[in-house]
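> I would like to see how this sequence folds:
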Amino acid sequence: MDWLFQSRYNLDFFLAAIPLQLIMIVYYLGRRHLPISESRSFLYLMVLNLSTLVTDIMACGVTVKGTPATVLYFWNILYFACFLLTASGFLLYTADALHIPRFAGRWTRAVVFLPVWVMLLFLFTTPWTGFFFASSPEVPFKDGPVYGGVYYCYGFYILLPNLLVLLKWRENGLRRNFSFFVCGALVLIGLFLRTEFRYMPIMGYFVTLAVLVAYFTLRNPDFYVDDETNLLNGPALHLVYTDRTRGRRLHGFGFVIKGFEQSRILYGEAFIDSFLLEIGKYIRRELPFCCGFYLRSGRFFLMTPLEKTEEAADTLRQRFRASWTQGTRTAFFDIACVYVDQEVLFPPWEEFRQALADGFQKARGVAVKEITVNQGYMEQLHRKFHVRRLLAEALANNSAEIFLQPLMEAGTYRILGAEALVRLKDRDGSLVLPDEFIPAAEGNGSISLLGLEVFGKVCRFIQEKKPQRWGMKWIQVNLSPMQCLDRHLPDKLDALRKAHEVPVSAVRLEITEQAAMGNSGYQRVNELVERGYTLVLDDYGSGYSNRQRMNRISVAGIKLDGHLVGSHFDHPDSYIPNLIKGMRQSGYEVTAEGVETKEMADSLSAMGCTSLQGFYFAPPLTLSQFEKMYGT
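Reported below is the predicted structural model:
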């Protein structure tokens, strides 16, 4: 090896770079990494960098006077080939890490990689042309006319990934963006030093540092392993899903442990969670063809080959029929499966995640054994997303519409008040039913904002139109259970009401039984009563109403649920008449919903109802329609 140390090049930096890169490769191969193209391209990058380091040493060592030209050409051509391919490896890895399809198409790829192919052509023909470098007994290495182009080519393939990062800036996250730029900066510094200090091959050291930064901040396999099961975790599923669904279908299924959270409360978190590791071991041992993910809260997803999906699901169902044992501890779990239909072409990750979450939630039902996420299921999910977007736009633009449905005095059938109902309009002008957007608002926490918007618009209507002149005493506004958990709710309502100079008697608040359940709910509604608001218990008879709960809050009246009223007229009995009589004797006002005929109106008036509401009198009307019909 004396010839190596006779070289005029300073090789000290390689003493650190080569072992460091070799350790990274060995450790990386020993860990369980994600089965995605990004993992493969990163390994490809590390191998190329190691090859570049080794061939650089050899090329530097043989570049001494008297070295045979064939040896010099061989090692220098091999080094510069690895050098150029490493640069293209950075570009390929960045494209995979950013989930960019391989530059859209064949012609785009051809144009992007044309410089490296041209430089390789010059390189491999240099023994005959001398374009890249030349050798003679007196001068072992002499630059050719295109030699400097290799550094421009390398710089191009380092700067282009940074441009891709900028294009994906919002999607990629600040930490990942910063990591990519640090890697690019390290490589460019090394490239600059390579051109300025030719006899100190320091560039490989900086490239290795860049790979090390990428390893610890972007590609560390431990980022994607769940510590409870040793399966892959949720962020790993996100990456694998994005990689696998580039023009392909996804095959697999999920399963959920029923009653998981309740079991953790009953038996203790440590007891139940200790079995998760056993479940993870079983999946990796008995289903090696599956890629398993644990999504927490007893939810798993297994990515499988298409022909193995049923086999994997049957294996798991059979295993969960038996007990799970650890020493003297035994646990029993029941599961339900969520299948991904092979015909489904999946949308972006967020919709897939929501589809799984929705499927898992439904699968937790007592009698549910399996859920299939098929095209129809996805269409329903798309509708949910559409409604959520409409809701977000309405809240941002304060564009939710208020409808009023009259409350008529029983017996006289004169207008007494109205109930305010919120409606959303679709982009085509059609109305979105409350059954769609109210659950969406409750699910994402925007119901409180929506409720305040409705209350504010009702107050503005009272201020501007003064419906007291029409014989109306009040307008009733619904409060959701979530609103009643807001400790600042009374202050917010007071601020809106006072801003429009509306007396507290002009608005009534309708609450459901759920809103009045729990200490926080009771505290909030009683505070509203103390401030002078009149409360009405809505949908009485649809849940768990009883006198004990009603005695804990001060409500002025109740509204009989429309289904309860309708069932009485379908099958008359003494329950509704006695209920109305008892409530009236207790001092409550009674409103009957769902009044659809004159017979129902007359009968309910005779039973003692104080007010009636239903399509017999009027459906929910826009504010202008309501004013036209009842304004004077």
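> rest of the way, CA atoms for contacts and neighbours
OK.
> so how far is stretch 330-340 off the chain centroid?
23 Å (CA atoms, centre = their mean, to the nearest Å).
> how about it: buried residues?
Of all the residues in stretch 330-340, those buried under the rule 16 or more other CA atoms under 10 Å are F333, D334, I335, A336, C337, V338, Y339, V340.
> just stretch 513-524 next, same as before
By 16+ other CA under 10 Å, the buried positions in stretch 513-524 come out as E513, A515, A516, M517, G521, Y522, Q523, R524.
> Could you also give me the structure for this next sequence, so I can compare it with the first?
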Amino acid sequence: MTYHYEFTLAAGIVLAMLCIFAFSRTYLATRRNFSFRCLLAADVITMLFDVISSEMDMRHAEFSLGMLYLVNAVFFLGFIWRSFLNFAFVEALVRERCTGLRLPHHIAFLPVALTTLIVLASYWTGWIFSLDAGSGAYKSGPLYPLIYGNGYLYLILTAGFIVASLRHTVWTRLELVSLIGSCLLIGLGYIVRMHSSPYLVMNAFYTLEMLLIFFAFQNPDLFFSRRMNLFNADAANVCLRELYQGGPFSLLAIAVNDFEENRTLYGGHQTTKGLRLIADFLRQKFPDCYVAYMDEGRFLVLTGEPLDFRQVCHEINERMKLPWHASHVNIYLNVHYAVYRGRPEPGILPHMLDYTASSLRRAEQTNEVVHMGTECFRRMEYEREVRQAIDRAIRDDSIEIYFQPLWGVGEQRMIGAEVLARMNDPVLGFVPPSVFIRTAEQSGTITQLGEQVYEKVCIFAKHHDIKKLGLRRLNVNLSAIQCRDNLMSERLNAITVRHHLTFDIFKFEVTETALVYPDELQGNMDRLIAKGAVFSLDDFGTGYSNLIRVSRSPFKDVKLDMTLVREYFQKKNRLLPSIIGAFKSYGLHVTAEGVETKEMVEELSRLGCDTLQGYYFAKPMPAAEFLQYLAKKNILTR
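Just a heads-up that it's a prediction; the model follows:
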């Protein structure tokens, strides 16, 4: 028989390139990557000995019987082990995503082990193949179909694992197409090989399958941050799953303090250089650990070994006292930490990186090392449930609006109301605004939430004439995240026009945080002011604003945070009169929050506040109760 190598030669070139790329790049030391490299090695051996054994069988008279048996046996061993390793790779991949989904090792290994023994025994039995003692001619044995049976068995197991995983995890479209495509390719390859013996085509099908696997799962660039020369967040997720399989692990999370401010101070280019120097430092300090960069100045160190967190954090802090030299610039950075040692519950693992990010935010606020544990996970699990509640509220349009009246000092009556969002979730019940608003900002859903609130405010104003209620304007809160959106004003305008309203009945409150992005905020403010809206700076005294910065922005009103107001009456802070006087000198109206007593009303009125808000007048209330409240106060005009 004459064999044809055209397909094998083409596949061999592609396989060689895959090997060079796979074995020369930095890889995670995970079971999945080890299986893939073994699969590559098995394919190389199988392809090489497929050609060698075929060529030697055609010229069997030139070789000894022992040599012919050896090369044919190696080919068959490579053939059956390649099927097993292909299954092992998919099993390892699925186990990364589905912790509890696995096949006992002895069951998975048994078929290939038995087939291996049968192949090796063929030297004496001729079960798989035999060689004529006189001529050395090759002949298939009675159990030769077992070779294909072994392949089909592992192909069925592979497909079964993929189908089972669909109940436990979500694959991307590329991943799912690659997994299904790889099974179809191998199945087709077996069929073609059985009916085209002279053509060595099976290697080509396996090479195509590994190309699919490589592009979907094994490309090192999927798990590597070239900018920092470290593993990325996707790699960290894989590492966590791998370490979890082995028992307790250590996690050290490190984040740069005030990352955005540092980037503004030093510039993006110089900050990146400083982060690279930190990355190099961490890689050298933890040579036996996984070190990953999580973006926005956050690093992660993972290892299965215990870490002395106190000592490690101390050493890193000592290094942080020194500057990071980058292109003639000394960059000074400080960091905060979140740490963990143990083996979390299976339900915690998929969210471990999110919980770590939340812990780092808390560490920056408290200036303490956050030790993640059961209580911490419980709190962050609640935050995750809140995110789900927000998604439900947005989907069902179930956010409620409440109104808290605003007392006009000069008018001695209610002249407006602040509209506040409230969430009553069917699963969690009442969720405090401080919780769900902060969570919505962190999860990126605050824009949708804010627009739904504004829509409800417009519906209220459409059915109840604000002027006839004796009110000048309704105050609507805008998140700092919303203010960064250049299209915010257009969307708010579209909602207003849809309900046949004008902006002259609205006052938009923005917090000091929005001033960090002056260009976007200014553009949105200018467009809405041109249509009749006015703006108020909310919660002054809790951020980084100063009088000059506020005076240069087109605010008509400044609302003093209740903390600043209460500290004045508790005699902890006597700056309030000066602050009010300064704002009044700039022609700004001043609103005081947190008014709870008659004494506070009289004193704040004396100091020059124009508007007062607080429980002394009324708590936030739903629309129907708010209308009754106004009627009771005789504010409605007849």
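> Which strands or helices does the helix ranked longest in the first structure pack on?
The longest helix of the first structure (DSSP state H) is helix 69-97. Helices and strands in packing contact with helix 69-97 of the first structure are listed as helix 37-62, helix 114-124, helix 149-167; criterion 3 or more CA pairs under 8 Å, 6 or more residues apart in numbering; DSSP states H and E.
> any idea how far G247 of the second structure is from the spatially most central residue of the second structure?
To find the centre residue of the second structure, average its C-alpha atoms and take the closest one (CA atoms, centre = their mean): that gives D354, at 6.8 Å. D354 of the second structure sits at a distance of 21 Å from G247 of the second structure (criterion: CA to CA, to the nearest Å).
> residues touching the residue nearest to R343 of the second structure when sequence neighbours are not counted, list them.
Excluding its sequence neighbours, the residue lying closest to R343 of the second structure (CA to CA, 6 or more residues apart in numbering) is P248, at 4.4 Å. P248 of the second structure makes contacts with G304, R341, G342, R343, as judged by CA atoms under 8 Å, 6 or more residues apart in numbering.
> burial measure for L395 of the first structure, as a count.
Using other CA atoms under 10 Å, the number of residues around L395 of the first structure comes to 16.
> Cross-check the contact I'm expecting between it and L450.
Yes: judged on CA atoms under 8 Å, L395 of the first structure makes contact with L450 at a distance of 6.8 Å.
> May I see the buried residues of the longest strand along the second structure?
Of all the segments assigned as strand in the second structure under DSSP state E, the longest by residue count is strand 413-425. For strand 413-425 of the second structure, the buried set under the neighbour-count rule, 16+ other CA under 10 Å, comprises R413, M414, I415, G416, A417, E418, V419, L420, A421, R422, M423, D425.
> Which element, helix or strand, includes the closest residue to V165 of the first structure other than its chain neighbours?
Here the nearest residue to V165 of the first structure in space, its sequence neighbours aside, is N177; by CA to CA, 6+ apart that works out to 6.5 Å. Element membership of N177 of the first structure [criterion: DSSP states H and E] is helix 174-196.
> what packs against that helix?
Helix 174-196 of the first structure packs on helix 149-167, helix 203-217, going by 3+ CA pairs under 8 Å, 6+ apart.
> can I get the helices and strands packed on helix 69-97 of the first structure in JSON lines with mean neighbour count and distance to Q405 of the first structure?
Shown next, in JSON lines, are these (neighbours: other CA atoms under 10 Å; distance: least, CA to CA, whole Å):
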{"stretch": "helix 37-62", "mean neighbour count": "21", "distance to Q405 of the first structure": "58"}
{"stretch": "helix 114-124", "mean neighbour count": "17", "distance to Q405 of the first structure": "70"}
{"stretch": "helix 149-167", "mean neighbour count": "17", "distance to Q405 of the first structure": "51"}
